[in-house]
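Engineer: Curious how this folds, go ahead:
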Amino acid sequence: MFKLTSLNLNGIRSATTKGLAAWLAQHAPDCICVQEIKAQWPDLQGKFEQLAGMRGYFQLAEKKGYSGVGVYTRHEPSDIIIGYGAPEFDAEGRYVEVRFDTPRRKLSVISSYFPSGSSGPERQEAKYRFLDGFYPVLQRLKAERDFVLCGDINIAHQEIDLKNWKSNQKNSGFLPEERAWLSRVLDDVGLVDVYRHLRPDATGDAYTWWSNRGQAYAKNVGWRLDYHLATPAIAAAARTESIYKGEKFSDHAPLTIDYELQV
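Structural biologist: Purely as a prediction, here's the structure:
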């Protein structure tokens, strides 16, 4: 089995003070894709270049205390791709691709952090620019190789993906244009929402993010914002899923899927 976890850290320094490293040592994933590292190179060096026996590969934001993504892996990659070629968003640290290529198969594990538009119209427009530019990246990748993209994509796709869908229809993360984009990724590009493939009807169990306001976590007023989006061959190898809701490392929960893959 190849155990793959995705987690928005909301700051790597904060998450590790809350027991993340010990949990990873016990949980023992083969890879963990992390988002919102919120650190610069001097913060990582000598401290977070490795985590629970895994080596990390990162794209950090130019802005301090902002964004940043990484992939920690136990396996030796054949190649590392930092960024996807969009200067505006590469500067924000939103894409790392770790490749495990063999003569028989080309396989990528990608950690990505999609922009949020919740802070205002300007950021929502940036989010739309990201989605517009990222769509052909996914098309090209799917034509070339198998992959699984893990990350906080800041979109709840269906009504069952958030608690209060009726009152959020005009809010970023559940806007019709965002949901339609994700539908096109699944229907036209041909990627698979792996969690939904395994748990098609899950509601409250599926949430991965909770606001820090109004006891949202205690009341399970959540959203499903974290995904594994995979090419069909990889999705077909998915066997089990879990969303860990024991210790709270950040405002997101770790999403893990076990794939019957040899890497």
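Engineer: drop to CA atoms for contacts and neighbour counts, all remaining ones
Structural biologist: OK.
Engineer: Would you confirm that Pro29 contacts Trp23?
Structural biologist: No. Between Pro29 and Trp23 there is no contact under Cα atoms under 8 Å: 10.1 Å.
Engineer: I'd like to know how many residues surround the residue nearest to Asn10 when sequence neighbours are not counted.
Structural biologist: Among residues not flanking Asn10 along the chain, Glu36 sits closest, at 5.2 Å (Cα to Cα, 6 or more residues apart in numbering). Glu36 has 25 neighbouring residues, counting by other Cα atoms under 10 Å.
Engineer: Sequence B follows; please return its structure for comparison with A:
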Amino acid sequence: MRVISFNANGIRSAARKGFFDWLATQDADFVCIQETKAQSDQLTDPEFNPPGYVCQYVSAERKGYSGVAIFARRPPTRIITELGLPEFDQEGRYCAFEYPDLVVASLYLPSGSAGDHRQASKDRFLEAYLPIMAAYRESHEQPFILCGDWNIAHRELDLKNWRSNQKNSGFLPHERAWLDRVFGELGYVDAHRVVAPDEAVYTWWSNRANAWENNVGWRIDYQIITPDMKDRVQSARVYRDQKFSDHAPLIIDYRD
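Structural biologist: Got it, this is the predicted structure:
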């Protein structure tokens, strides 16, 4: 089972750069997209609904902002498009496909890099979402694959210039401690680190100073899974042969 997570930084922009042509070659079972930046009336072209997939877009109320999507090979028994957090649901940050034997979700966490007001919003999200993640572990039996742009680099290994970013959003001590709780207290697993525990690999690069070309990046895109999925992680890689966005697709294969 192949699962791809990708922050498109505008799905229409990524399409123009060849994302859907590439996707057609991947034989993915699930594709979780973040930051679609599009409304439903801007996604009527068949290109945005690839053949063979059930496609669900969740748009932000604000045009040209946020938004997530899931493409799946098999129809879900239930689609969830809200977290029950009004401040963030209006920003189109969550979509989940439920099946009797699995749940796959696409999540886009707020970024705090635009200033103190956005960091405050991000911190409110972190505080509100942790209990939701805890409640899932207590109330659901299905394995869970939670794909997303988490906008947090967890460890020093997860960004090239970690020393100079310790006071910057995305690598703040309390953000990293939040992920510590996700992986420790709540027992979730960073799927990429199952097969590459010590690999310096990145999924996002600034548009400044030739960061992409020099591979000066951050790993902020994750597939976070419940422990029952850990032994099913077979391989993980970040695709960089083409540039569709300032993020690169994270591709993880799971044993059936």
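Engineer: between Pro29 and Trp23 of structure 1, which one's more packed in?
Structural biologist: Remark: of Pro29 of structure 1 and Trp23, Pro29 carries more neighbours, 21 against 15, as counted by other Cα under 10 Å.
Engineer: Could you pull up the contacting residues of the more buried one?
Structural biologist: By Cα atoms under 8 Å, 6 or more residues apart in numbering, Pro29 of structure 1 lies in contact with Phe2, Lys3, Leu4, Thr5.
Engineer: still on that earlier bit, need the contact list for the residue nearest to Asn10 of structure 1.
Structural biologist: Asn8, Leu9, Asn10, Gly11, Ile12, Tyr66, Ser67, Gly68, Val69, Tyr113.
Engineer: hang on, the third one is in a strand, isn't it?
Structural biologist: No. Using DSSP: H, G, I helix; E, B strand; the rest coil, the secondary structure at Asn10 of structure 1 is coil, not a strand.
Engineer: so who does it touch?
Structural biologist: Asn10 of structure 1 neighbours (Cα under 8 Å, 6+ apart): Gln35, Glu36, Ile37, Lys38, Ser250, Asp251, His252.
Engineer: do you know how far it is from Phe114 of structure 1?
Structural biologist: 14 Å (Cα to Cα, to the nearest Å).
Engineer: And the fifth one, by the same measure?
Structural biologist: Ile12 of structure 1 sits 18 Å away from Phe114 of structure 1, going by Cα to Cα.
Engineer: thought Ala206 of structure 1 was touching Asp161?
Structural biologist: Yes. The pair Ala206 of structure 1 / Asp161 is scored as a contact, 7.0 Å apart, by Cα under 8 Å.
Engineer: which residues do these two both contact?
Structural biologist: Trp223, Arg224.
Engineer: Between the contacts of Glu36 of structure 1, which sits nearest Ala230 of structure 1?
Structural biologist: Of all the contacts of Glu36 of structure 1, Tyr113 has the smallest distance to Ala230 of structure 1: 15.7 Å, by Cα to Cα.
Engineer: if I read this right, that closest one contacts Ile153, doesn't it?
Structural biologist: Yes. If you go by Cα under 8 Å, Tyr113 of structure 1 and Ile153 touch, sitting 5.9 Å apart.
Engineer: burial measure for Glu247 of structure 1, as a count.
Structural biologist: The burial count for Glu247 of structure 1: 11, using other Cα under 10 Å.
Engineer: counterpart of it in structure 2?
Structural biologist: Superposed on structure 2 with TM-score structural alignment, Glu247 of structure 1 falls opposite Gln242.
Engineer: quick one: contacts for its match?
Structural biologist: Contacts of Gln242 of structure 2 (Cα under 8 Å, 6+ apart): none.
Engineer: Wasn't it part of a helix?
Structural biologist: No. Assigned with three-state DSSP, Gln242 of structure 2 falls outside any helix and is coil.
Engineer: separation between Lys127 of structure 1 and Gly173 of structure 1?
Structural biologist: According to Cα to Cα, Lys127 of structure 1 and Gly173 of structure 1 sit 10 Å apart.
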